[in-house]
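Q: A structural model of the following input is requested.
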Amino acid sequence: MSSAPGHGVICARLLLPARLVLPSLSFQYPLKLISSSVPSSKCLTVFILSYGGGLVSNDKIDLRITVEEAAKLCLLTQGHTKVFKQKDPSDRTTQTLTCTLEPRSSLLLLPDPIQPFAASNYKQHQLFHLPADDTASLIVLDWVTEGRSARGEHWNLSSFISRNEFFSPPKGEGLAPRLLLRDSMVLTGDGEAGRLLERMESQTVFATVMIHGPLFVKLEEAVLEKFRDEPRIGGRNFDNRGDFKKDDERKGGVVWTAARVRGFVLVKVTGRELEEVKVFIRGLLLLGGGTDGDGEVVRKFGEGALLCLQ
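A: Next comes the predicted model:
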């Protein structure tokens, strides 16, 4: 077991013919890991938690994950990851997640959103190392909300940085891993109350969904097809306001885009209400299935995989 504060280790393994186990599961305060999987589960499930329901100033989380060959792992949380205010100018709350996926393995990282409180300073870095044969599959959801709106907090954070990077093995000895995709979000308060809020254009949540791998080919195509079917400026009669009103009612206050980028499907979603964004993302992840309406994610990982979107 790692002895450093905030360090954790997860290893997911498939024991033939069909038993999924966690040979390694360790953590140190302020990180807490809880496994809720049962032998009959479609995947292993681990909840990533923090004592006290959030991360305080200068907390540092370092989580190392290995998903061995053909294993299936789902990582969830039990509520928003709260980030409390920065107490000292030299303090920064950080979370680092490093995940290695072996051939034919699969990972769902579907946490509840991060909720940075006023005057908080937070940096998150998530690295994913994919196998050389590109047979691993994963879905990563990374999202952030405006803060404690009930207490009048609306993007009053000091700094929020989230970076996701995906690598494949180097093509030669002594070379560095090849970067496949890097996605970053940087939000910075400028010291003047309300200025960051003004730039947010009334949006209260921003989300990124990253999809990759052979297990989710149908889902990727369904998401891109749904985006292609969205009305475009110039594709409607501007005099017919009823058509646009119907589109707004159907999506609520959600604005989104999707594209295929270097073997990934990258989806960006924002909205005025968190619940609307939840419903929309859940609808996306239920695409790509058969006539039962469950979609690939539920059929292959179980309904519990979408806990954060309920």
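Q: every contact and neighbour count from this point should use C-alpha atoms.
A: Fine.
Q: show me where the stretch 101-250 of the chain has its strands.
A: When assigned using DSSP state E, counting those that start in this stretch, the strands of the stretch 101-250 of the chain occupy the ranges 106-109, 114-116, 121-129, 137-145, 159-168, 178-188, 205-212.
Q: to compare with the earlier structure, here is another sequence to fold:
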Amino acid sequence: MPIPGAGNVDCRVVAGQLRQSVSSAYPLKILAPHAGPPLDDRHPAVSYLMSYGGGIVHGDRIHVNARVGSKCALVLLTQGSTKVFRPKPDTSEQTFQTIIIDVEPDALLCLLPDPVTCFKDAMYNQRQSVTLHSPTTSSLVLLDWMTSGRMSRGERWDFGKYFSVNVIRTPDRVVVRDALLLQKQDHFARRLESVEAFALIFILGPAVAEVAQAFREEHRAQRIKPFRPNATREHATEEEGIKWSVSEVSEYGIMGVAVRAAGPSTEALKEWIKRRLVSLKPVIGDSVWSMYANSF
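A: Prediction:
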């Protein structure tokens, strides 16, 4: 009998053809649409991670295992934000989601979900662990982001707990371990008056080296722009209000960048992310890029 909330994605190239298999158990649902023709010698694949009812109920435990075989480019998407519902009254149930992925040599993983939105008093725990089996040929784009809550309902940073851990490693060593913990008891909301969404993006490996370099160059160019205290509103850019930084990742042969961004609205941050990831289009193919871009 399948374990509730368990899912599996496996894609590999066999005799020059993409073979992708998925399985899932309630409340998790995984779909794998056709992703288009091969690109040079890379075969794109897409899987959507979804939940019945449009969200995660407290007490749910979602656990996804995935493997990306050599010559594959797997893009993991969601349909809409991951909504985390509030617990029942007088309970302290928490929600857990774990995603563990192996990326074989000469393979690419793009984990590009919509943001997590926690409802009032929700308690959410997330762990994403990616193993790059070849430091020099495995590649990764990992997007982890969240909103302040159901702003249309007046819920702003009103959840009980948000805990997200991202681990990126080789088979032998941990390269990156990044954690974010927000708890209502710490009264963090008053420090986030101008922020409605956070994003963390890891861009690692040779297949996405140009994407990482574009982030470096733009960040460097913005840092050295002269300060103009009398700039008028007409000179403001579309990026105004988005605060972001770039950090280098260079450990055990894995090269790339970590990008952190905070936006004054979810929509503004969505558009900011999409414009900068458009250089993924030739890497994952027009068809797959359209699936991702149209999810916004």
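Q: re earlier: reformat the strands of the stretch 101-250 of structure 1 as a markdown table; add mean neighbour count and distance to residue 63 of structure 1.
A: What follows is the strands of the stretch 101-250 of structure 1, written out as a markdown table (neighbours: other C-alpha atoms under 10 Å; distance: least, C-alpha to C-alpha, whole Å):
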| stretch | mean neighbour count | distance to residue 63 of structure 1 |
| --- | --- | --- |
| strand 106-109 | 23 | 13 |
| strand 114-116 | 25 | 17 |
| strand 121-129 | 21 | 9 |
| strand 137-145 | 21 | 16 |
| strand 159-168 | 18 | 14 |
| strand 178-188 | 14 | 19 |
| strand 205-212 | 23 | 20 |
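Q: could you export those strands as JSON lines, including distance to residue 97 of structure 1?
A: Below are the strands of the stretch 101-250 of structure 1 laid out as JSON lines (distance: least, C-alpha to C-alpha, whole Å):
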{"stretch": "strand 106-109", "distance to residue 97 of structure 1": "11"}
{"stretch": "strand 114-116", "distance to residue 97 of structure 1": "15"}
{"stretch": "strand 121-129", "distance to residue 97 of structure 1": "5"}
{"stretch": "strand 137-145", "distance to residue 97 of structure 1": "12"}
{"stretch": "strand 159-168", "distance to residue 97 of structure 1": "9"}
{"stretch": "strand 178-188", "distance to residue 97 of structure 1": "14"}
{"stretch": "strand 205-212", "distance to residue 97 of structure 1": "16"}
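Q: figure out which of those strands is closest to residue 57 of structure 1.
A: Nearest of the strands of the stretch 101-250 of structure 1 to residue 57 of structure 1, taken as C-alpha to C-alpha: strand 121-129 at 7.7 Å.
Q: the closest one vs structure 2, average offset?
A: When structure 2 is overlaid, strand 121-129 of structure 1 sits 0.4 Å from its aligned residues on average, using mean C-alpha distance after the TM-score superposition for structure 1.
Q: report the angle between the axes of that strand and strand 137-145?
A: 170 degrees (axes from the mean of the first three to the mean of the last three C-alpha atoms, to 10 degrees).
Q: quick check: strand 121-129 of structure 1 aligns to which part of structure 2?
A: Per the alignment by TM-score structural alignment, strand 121-129 of structure 1 matches residues 123-131 in structure 2.
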